[in-house]
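Asker: Got a sequence here, can you build the structure:
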Amino acid sequence: MPADENRDPEATPPSTPLVLVIMGVSGSGKSTVAGLLAGRLGWDLAEGDDMHPAANVAKMAAGHPLDDEDRWPWLDTIAAWIHQHEASGTPGIITCSALKKIYRDRLRGHDVVFVFLSGSQDQIATRLTARHGHYMPSSLLQSQIDTLEAPTADENALTIAVGGTPQHEVTEIVNRLDLKPIPPIN
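Answerer: The predicted structure follows:
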């Protein structure tokens, strides 16, 4: 999975976001990066995997990839979370594979930035194999890579190369998007 060749990594970052969608294939580090980022910024955090209907979880746990029809209700639940945060002006971070442009179109909002965690198949496979306690088997990685459509220059997206520490990736996201923590309430 090469980084997005259509986007200059030194280009002006996307507009200041209210909601970040941390995206990428399973094993790219979405949950880890999102958790660290939310902790650093004091933003709301939601795990997109927790929003899957039970039938989707069972299908993936059995080693079967999801199809578009499986994903639409899940994406609608995630979109509702995103739009609720936009409407209330509450900053938030949510994880979602968002593998296809049509899925991102379903999630898109004025103040939404997609943060694509991109790495080589070998990097992701190593991370996925080391992960424990997740219903997504490493055998489905190839189906996710085959489905993945990296964000293009016309999308409000930022590509982050995985391979460093999650803390380094978080620092890169914060710096490139010029994100500020929510001030503490006194």
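Asker: hey, let's count contacts and neighbours off CA atoms from now on
Answerer: Will do.
Asker: can you map out the strands along this structure?
Answerer: According to DSSP state E, the chain carries its strands in the segments 19-23, 44-47, 92-95, 112-118, 157-161.
Asker: Can you convert these into a markdown table and add a column each for distance to Ala54 and mean neighbour count?
Answerer: Below are those laid out as a markdown table (distance: least, Cα to Cα, whole Å; neighbours: other Cα atoms under 10 Å):
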| stretch | distance to Ala54 | mean neighbour count |
| --- | --- | --- |
| strand 19-23 | 21 | 27 |
| strand 44-47 | 15 | 18 |
| strand 92-95 | 18 | 26 |
| strand 112-118 | 26 | 24 |
| strand 157-161 | 30 | 22 |
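Asker: Pro53 is nearest to which of these?
Answerer: strand 44-47 (13.2 Å; Cα to Cα).
Asker: got the contact list for that closest one?
Answerer: The contact list for strand 44-47 (Cα atoms under 8 Å, 6 or more residues apart in numbering) reads Ser31, Ala34, Gly35, Ala38, Thr90, Pro91, Gly92, Ile93, Ile94, Thr95, Cys96.
Asker: again, 7 Å this time
Answerer: Strand 44-47 has contacts (Cα atoms under 7 Å, 6 or more residues apart in numbering) with Ala38, Pro91, Gly92, Ile93, Ile94, Thr95.
Asker: now do stretch 92-111
Answerer: With Cα under 7 Å, 6+ apart, stretch 92-111 has contacts from 17-25, 30-31, 34, 38, 43-48, 79, 85-86, 147-149.
Asker: before we move on, what about stretch 71-86?
Answerer: Leu18, Val19, Gly48, Met51, His52, Pro53, Pro91, Gly92, Arg106, Leu107, Asp111.
Asker: What separation is there between the fifth one and Pro14?
Answerer: When distance is defined by Cα to Cα, to the nearest Å, His52 is 29 Å away from Pro14.
Asker: what do you get for the last one?
Answerer: The span separating Asp111 from Pro14 equals 10 Å under the rule Cα to Cα.
Asker: Quick one: the helices in this structure, in order.
Answerer: 30-41, 54-61, 68-88, 101-107, 121-130, 141-147, 166-177 (DSSP state H).
Asker: before we go on, could you also do this sequence so I can check it against the first one:
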Amino acid sequence: MALNAENQLIVVMGVAGVGKTTVAHLLAERLGLPYAEADDFHPAANIAKMTAGIPLDDADREPWLRALAGWLHERGQAGTGGVVTCSALKHRYRDTLRAGCPDAYFLHLDGGRRLIADRLAARTGHFMPASLLDSQYAVLEPLQADERGTVLDVGPDPDGKIRTPHELVEMAAARLRPVNGDLA
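Answerer: Reported below is the predicted structural model:
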């Protein structure tokens, strides 16, 4: 689904380690939109729970999702657009985000479990341990037909070449490109 990226509200979603932060930050830069990192919206109790290797439940996620929905709503009201990261693993989580911004566009970064597990194992300085990856895949609900968005495979291209974050951003921007125009 093509989309005019100007003043759009884009949620870069997917499991931990898929590259949400890197892609969202570069995409926001590329499109000239404000950026927010969902991890910054977690209450301290959520971070402590995940750091301890305990998956969050729906009650833990609800205030976090409402805060992100508020950020989306504020950007929508201001007309600035924006790009935010959020795992947004379940349809109902995305519904909570859409409550703040019904026109939110979801860019689902997807990759093979092994690739993502390898990335998580190599990641340092983040509170989310690799041991929680299985719990994320267990609850992941792909985008539904009634949701605005697209899936972007972060894995190697058909020739086996690893895609760089900049290549992924260009692929995402191409899906966001207006029909008759160019992006900023």
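Asker: now the contacts of stretch 71-86 of the first structure: which count as buried?
Answerer: Leu18, Val19, Gly48, Met51, His52, Pro91, Gly92, Leu107, Asp111 (16 or more other Cα atoms under 10 Å).
Asker: Would you convert those residues into a markdown table that also reports distance to Val162 of the first structure?
Answerer: A markdown table is the format used below for those (distance: Cα to Cα, whole Å):
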| residue | distance to Val162 of the first structure |
| --- | --- |
| Leu18 | 23 |
| Val19 | 21 |
| Gly48 | 20 |
| Met51 | 25 |
| His52 | 25 |
| Pro91 | 24 |
| Gly92 | 22 |
| Leu107 | 23 |
| Asp111 | 24 |
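Asker: just curious, which of those residues is nearest to Asn156 of the first structure?
Answerer: Asp111 (9.1 Å).
Asker: quick one on the thing from earlier: out of the contacts of stretch 71-86 of the first structure, which comes closest to Gln121 of the first structure?
Answerer: Gly48 (22.1 Å).
Asker: Now check that closest one against the second structure: what is it aligned to?
Answerer: In the second structure, the residue paired with Gly48 of the first structure according to TM-score structural alignment is Ala38.
Asker: ok, its match to Leu3 of the second structure distance?
Answerer: With Cα to Cα as the criterion, Ala38 of the second structure and Leu3 of the second structure are 23 Å apart.
Asker: for Glu147 of the second structure, same thing?
Answerer: Glu147 of the second structure is 13 Å from Leu3 of the second structure, by Cα to Cα.
Asker: And Ile116 of the second structure, by the same measure?
Answerer: Taking Cα to Cα, one finds Ile116 of the second structure at 28 Å from Leu3 of the second structure.
Asker: related to what we said a few turns ago, out of the strands of the first structure, the one nearest Tyr135 of the first structure is which?
Answerer: strand 44-47 (13.9 Å).
Asker: Mean distance of the closest one to its aligned residues in the second structure, please.
Answerer: With mean Cα distance after the TM-score superposition for the first structure, strand 44-47 of the first structure departs from the second structure by a mean of 0.3 Å once superposed.
Asker: ok, back up a step: kindly reformat the strands of the first structure as TSV containing distance to Thr171 of the first structure.
Answerer: Output for those, formatted as TSV (distance: least, Cα to Cα, whole Å):
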stretch	distance to Thr171 of the first structure
strand 19-23	14
strand 44-47	17
strand 92-95	15
strand 112-118	13
strand 157-161	11
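Asker: Next up, the contacts around whichever residue in the first structure pairs up with Met13 of the second structure.
Answerer: Aligning on TM-score structural alignment places Met13 of the second structure opposite Met23 in the first structure. Met23 of the first structure makes contact with Lys30, Thr95, Cys96, Ser97, Ala98, Phe114, Val115, Phe116, Leu117, according to Cα under 7 Å, 6+ apart.
Asker: quick one: which of those is nearest to Thr159 of the first structure?
Answerer: For the contacts of Met23 of the first structure, the nearest to Thr159 of the first structure is Phe116 (4.7 Å; Cα to Cα).
Asker: Would you agree the closest one is in contact with Leu158?
Answerer: Yes. Between Phe116 of the first structure and Leu158 there is a contact under Cα atoms under 7 Å: 6.1 Å.
Asker: who touches both of these two?
Answerer: Common neighbours of Phe116 of the first structure and Leu158 (Cα under 7 Å, 6+ apart) do not exist.
Asker: so where in the first structure does stretch 119-134 of the second structure end up aligned?
Answerer: Residue span in the first structure matched to stretch 119-134 of the second structure, by TM-score structural alignment: 127-142.
Asker: contacting residues around that stretch?
Answerer: Residues contacting stretch 127-142 of the first structure (Cα under 7 Å, 6+ apart): Ser26, Gly27, Val57, Met60, Ala61, Gly63, Pro65.
Asker: Name the nearest residue to the fifth one, sequence neighbours excluded.
Answerer: Excluding its sequence neighbours, the residue lying closest to Ala61 of the first structure (Cα to Cα, 6 or more residues apart in numbering) is Tyr135, at 5.0 Å.
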